[in-house]
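S.K.: Sequence first, predicted model second:
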Amino acid sequence: MVDRYVAAVDQGTTSTRCILFDHAGRLAAVAQREHRQHLPRPGWVEHDAQEILRNVLRVVGEAVQDVGAGPGQVVALGIANQRETTVLWDPRTGQPYGHAVVWQDLRTEARVEELAADGGRDRFRDVCGLPLTTYFAGPRIAWLLDATPGLRDAAAAGHVLFGTVDSWLVWNLTGGPDGGVHVTDVTNASRTMLMDLAGRHWSPALCEAMGVPMQILPEIRSSAEVYGLTGGPVAEVLPGVPVAAALGDQQAALFGQTCFAPGEAKCTYGTGSFVLINTGATPVTAEHGTLPTVAYQIGDEPAAYALEGAIAVTGSLVQWFRDGLGMIATAPDIEGLALSVPDNGGCYIVPAFSGLFAPHWRPDARGVVVGLTSFVTRAHLARAVLEATAWQTRDVVDAMDADSGLRLTSLRVDGGMTSNNLLMQTVADVLGVPVVRPMVSETVSLGAAYAAGLAVGWWPDLEGLRRNWHRAGEWLPHADPAAVARGHEDWTRAVQHSFGWSREPSSHDGGAPSAQPGR
């Protein structure tokens, strides 16, 4: 029997991967390439969209070659992508108009301030669900159109297309200038500030307010359907394969973790961390610092929504402890050092290196260490570093519980930090729920593969995907609830000490920050 696979392209902020999965959801092959980060000015972050496309073609070819797959063995291709990164290109030639502007980029601060001057940062929240911030793509599109001479005129003439990275890739993988399909999915569209969140269509009012011509926007489609068949250069290795899924990376991780029911949640622990909880078939009004977003939509079925909480500094705090302070030689060393003491010695570290994000949204906050005494050693500091990630997770989950009315019963986790058993146990203790890690850790790619496989009928339904999910590790809470409550009270006091340290001018009014965590 000939093996068959689904290919998933995970196009991230620093690299691009292609992973082939078999019918059981097991990884069969992987190929990866990094791309250059362009930093032309302070606060500006760009990528070369053509370089990204070349890397996609290379990693797809390498993964297919690795398993020796021939025609017909790859049944579908799905895409997961860095969200909010903005590409403008000429549909006649396929050439981008300059570099892609990355989701981390801060160049639209002035434009965001202008928009917020008339109605505040929540001016558009009742339509798109999002506060005004440099994070999202809408203001970035308008900035590019105005900053590039003649580009608005070219857009009016039909010579400009906009897309987040999913749109750029789908258009190119389905033929590019020779019939490429210009689409995006609901998860990526929900991160532009231009989509009506409840109706899942472009909002003329939002587009007009932000100065974005609607004719350049892609068609909004579901996350799992056949957008088109592979064409152009990719067809040399994957001829006629359905391009059948697109999801933003964090939504893809939620899908790969099979969080299909309201109340099911995941956290991806990396440089920064992202918590998402499925909230069901209608968007939730978020009033406690989380962001409503579309979780996924399968074909013509009703969309599922989610709340998202972004934590700026988690894994990067361990890196700082290693590189900035020189306290450990390697990142894994922190676990043994922290285990050498029974607690944090009364010390708390709040890693607000460039502000605090969900649920506080305080760009004026800066990192603090509180509770220091002569008793505290580097081992206590190591424990405080790990506990900072756990307490930040608790703050986000508490906000999600308050916004959604759903009570978290377990947390599914993925990402590099999940190899730290002490950290995972601490998360379970402070949340008071089981923390569960799956057998397949590549949940972003797996989510894109699952959606593509569903679209072509390779997997029959969501329940079939649930059967593919297998537990690799579980941590049950066993801490004294009273001790956890005291620790959370102390943590909250420490967080309050971090507020107001930045003397840089800020228009903070309780909305979102002007910078976002790394992925």
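M.R.: Now that the structure is in, tell me what you want to look at. From a predicted model like this one, the values you see are computed outputs, not experimental measurements. Residues are numbered from 1 along each chain as shown.
S.K.: okay, CA-based contacts and neighbour counts for the rest of this
M.R.: Fine.
S.K.: Next, the buried residues of the longest helix along the chain.
M.R.: Secondary structure of the chain per DSSP state H: the longest helix is helix 378-404. Buried positions in helix 378-404, judged by neighbour count with 16 or more other C-alpha atoms under 10 Å: 378-404.
S.K.: Point out the other helices and strands that the helix or strand hosting residue 8 packs with.
M.R.: Following DSSP states H and E, one finds residue 8 within strand 5-11. Packing partners of strand 5-11 (3 or more C-alpha pairs under 8 Å, 6 or more residues apart in numbering; DSSP states H and E): strand 15-21, helix 49-67, strand 74-81, helix 443-455.
S.K.: Make CSV out of the ones you listed and add mean neighbour count and distance to residue 144.
M.R.: Listed next are these as CSV, based on neighbours: other C-alpha atoms under 10 Å; distance: least, C-alpha to C-alpha, whole Å:
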stretch, mean neighbour count, distance to residue 144
strand 15-21, 24, 24
helix 49-67, 19, 15
strand 74-81, 28, 21
helix 443-455, 30, 29
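S.K.: which one of the ones you listed lies closest to residue 234?
M.R.: Residue 234 lies closest to helix 49-67 among these, at 6.0 Å (C-alpha to C-alpha).
S.K.: in which helix or strand would I find the most centrally placed residue in the chain?
M.R.: By C-alpha atoms, centre = their mean, the mean C-alpha position of the chain lies nearest to residue 250, the distance being 3.6 Å. Using DSSP H and E, residue 250 sits within helix 249-256.
S.K.: what about versus this one:
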Amino acid sequence: MTQRPILVLDAGTTSTRAMLYAPDGTRIATAQAALTQYYPHPGWVEHDAEEIWRRSLACARRMVKRAGGADRIAAIGITNQRETVIAWDRHSAKPLHRAIVWQDRRTADQCDALREAGHEPMLARRTGLVVDPYFSATKMRWLLDHAPAVRDAGDRLCLGTVESWLVWKLTGGLHVTDASNASRTQLMALDEDGWNADLCALFGIPRAALPEIVDNAGAFGETRPDLLGAPVGICGLAGDQQAATIGQACLRPGDAKATLGTGAFILANMGEAMPASSHRLLGTLLYRIGSRRAYALEGSIFVAGSLMQWLRDRLGLIENVQDSAALARSVPDNGGIFMLPALVGLGAPHWKPQARGAIVGLTQGTTRAHIVRAALESLSHQIHDLADAFAADGAPWRVLRVDGGMSANDWIVQDMADMLSLPVDRPLDVETTALGAAMLAGVGAGLFGSLEEASVMASQAMRFTPAMGVTKRAARLRGWRAVLAAHA
């Protein structure tokens, strides 16, 4: 096996990164750059697509230099914030509007109209997804309806998600998307390989503007020689949550992981069986490689790490995110405070885009520690709701594997184990999203014969076991459910 490292681009929501991985899974180096968040109206979230590109390229160049040159890179893997939509001109390669981010809620009324017209059962059956502004298709339609440059682009229009944009820019015009990202648009049926004509017609999306759907591992193209110093093959593509599931080696049916990043996303491997949920979970494609497909059930929580940023940047309750664990430990309990963290609506299994956040139970004895603790506890409460939904859909969790930046907080991981009454495993390297993209790139470049072989890259884990009494756990859940009933 080659000892040349794999380069991963991880274009997230609040930052973009490049990482180098050795074929044994060791993370050699990381470069990171923050992304500007734009909030032009309440509920709207946008990014500058050119900034995503420039900062991703700058990070990649730093890693190429660290590796000793582009000829030392075995392959590139790309993973990305899913559902975020970018429109660009295929001739100039310039964005036609700011990217509409997955958190954006501007299409809530359009989604209401789709539900009222009776389309949700069909969409759930065909795509595995509920009707919600979260997904890409209504964002694309909004751009066509409200952005003059997009509307007038004609056959120059390209639409895609973030990995499509990065591949286009890296290769100088290859327009592709991987099957995992395509499965999040509501324009691809889960049991088909390409864009579905009926779904594109329902949303009014021109298929000519969409990328070709490709596998998650393979030889997709090479970077322009002038960008990194020499051509490098792009061999792995996946949406961030699918990539994290692979990076956690959740390769058997029943394996489940939770990524605690900007939001929190729980996926359970369902094997080759196409998932169908009766409890408002999502069915999604985990990966497609050749003739092999694997599916997953997913529960999406929109606010996790971003809640800590809100406490820091908007309320000034903490100076840095790491303060949250110490504050939570500084009080014996939440002091009767419960938080509904619906800053951008509620995701699964509630799906209430119009819900707004609430903090209840405030008294003169309330301190900032109680509020911060209640914020952390709200994540465990939401994940508990998802655990119930997964179990009701026939996919109970045996162990939950966690990753992502927020999982470095020992307090919240222990609280999750307590509230779930399940073991929670955290890998020694929590950056499993990028690792999954590296595993896919390794398979696509021929370094491994399968994802099972590539799982040697996965790191060992530390286990957190439940320690909370039944009475205390039940009281917490009663308080949470009362907040949900009153405010959601």
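M.R.: Nice, I can see it. These figures come from a predicted structure and were not determined experimentally.
S.K.: circling back: on average, how far is the helix or strand following the longest helix of structure 1 from the matching bit in structure 2?
M.R.: Next along the chain after helix 378-404 of structure 1, taking DSSP H and E as the criterion, comes strand 411-414. Between strand 411-414 of structure 1 and the aligned residues of structure 2, the post-superposition mean distance stands at 1.1 Å (mean C-alpha distance after the TM-score superposition for structure 1).
S.K.: Now do strand 411-414 of structure 1: which range of structure 2 does it align onto?
M.R.: The aligned range for strand 411-414 of structure 1 in structure 2 is 400-403, by TM-score structural alignment.
S.K.: contacting residues around the residue mapped onto residue 95 of structure 2 from structure 1?
M.R.: For residue 95 of structure 2, the aligned residue in structure 1 is residue 96 (criterion: TM-score structural alignment). Counting by C-alpha atoms under 8 Å, 6 or more residues apart in numbering, residue 96 of structure 1 touches 49, 50, 87, 88, 89, 90.
S.K.: quick one: which of those is nearest to residue 162 of structure 1?
M.R.: residue 88 (4.6 Å).
S.K.: for the nearest residue to the closest one once chain neighbours are set aside, what are its contacts?
M.R.: Distance criterion C-alpha to C-alpha, 6 or more residues apart in numbering; nearest residue to residue 88 of structure 1, sequence neighbours excluded, is residue 162 at 4.6 Å. Contact partners of residue 162 of structure 1, counting by C-alpha under 8 Å, 6+ apart, are 86, 87, 88, 89, 141, 216, 217, 218.
S.K.: Give me the three-state assignment for residue 162 of structure 1.
M.R.: Following DSSP: H, G, I helix; E, B strand; the rest coil, we place residue 162 of structure 1 in the strand state.
S.K.: Tell me the counterpart of residue 412 of structure 2 in structure 1.
M.R.: Counting by TM-score structural alignment, residue 412 of structure 2 corresponds to residue 423 in structure 1.
S.K.: Could you give the separation between the terminal residues of stretch 31-39 of structure 2?
M.R.: Taking C-alpha to C-alpha, to the nearest Å as the measure, stretch 31-39 of structure 2 stretches 26 Å from start to finish.
S.K.: Pull out the buried positions in it.
M.R.: Neighbour-count burial for stretch 31-39 of structure 2 flags 31, 32, 33, 35 (criterion: 16+ other C-alpha under 10 Å).
S.K.: Tell me which residue lies farthest from the centre of structure 1.
M.R.: Distance from the centre of structure 1 peaks at residue 374, with 40.6 Å (C-alpha atoms, centre = their mean).
S.K.: can you tell me the helix or strand for that residue?
M.R.: Per DSSP H and E, there is no helix or strand for residue 374 of structure 1.
S.K.: One more: residue 274 of structure 1?
M.R.: Assigned by DSSP H and E, residue 274 of structure 1 belongs to strand 273-280.
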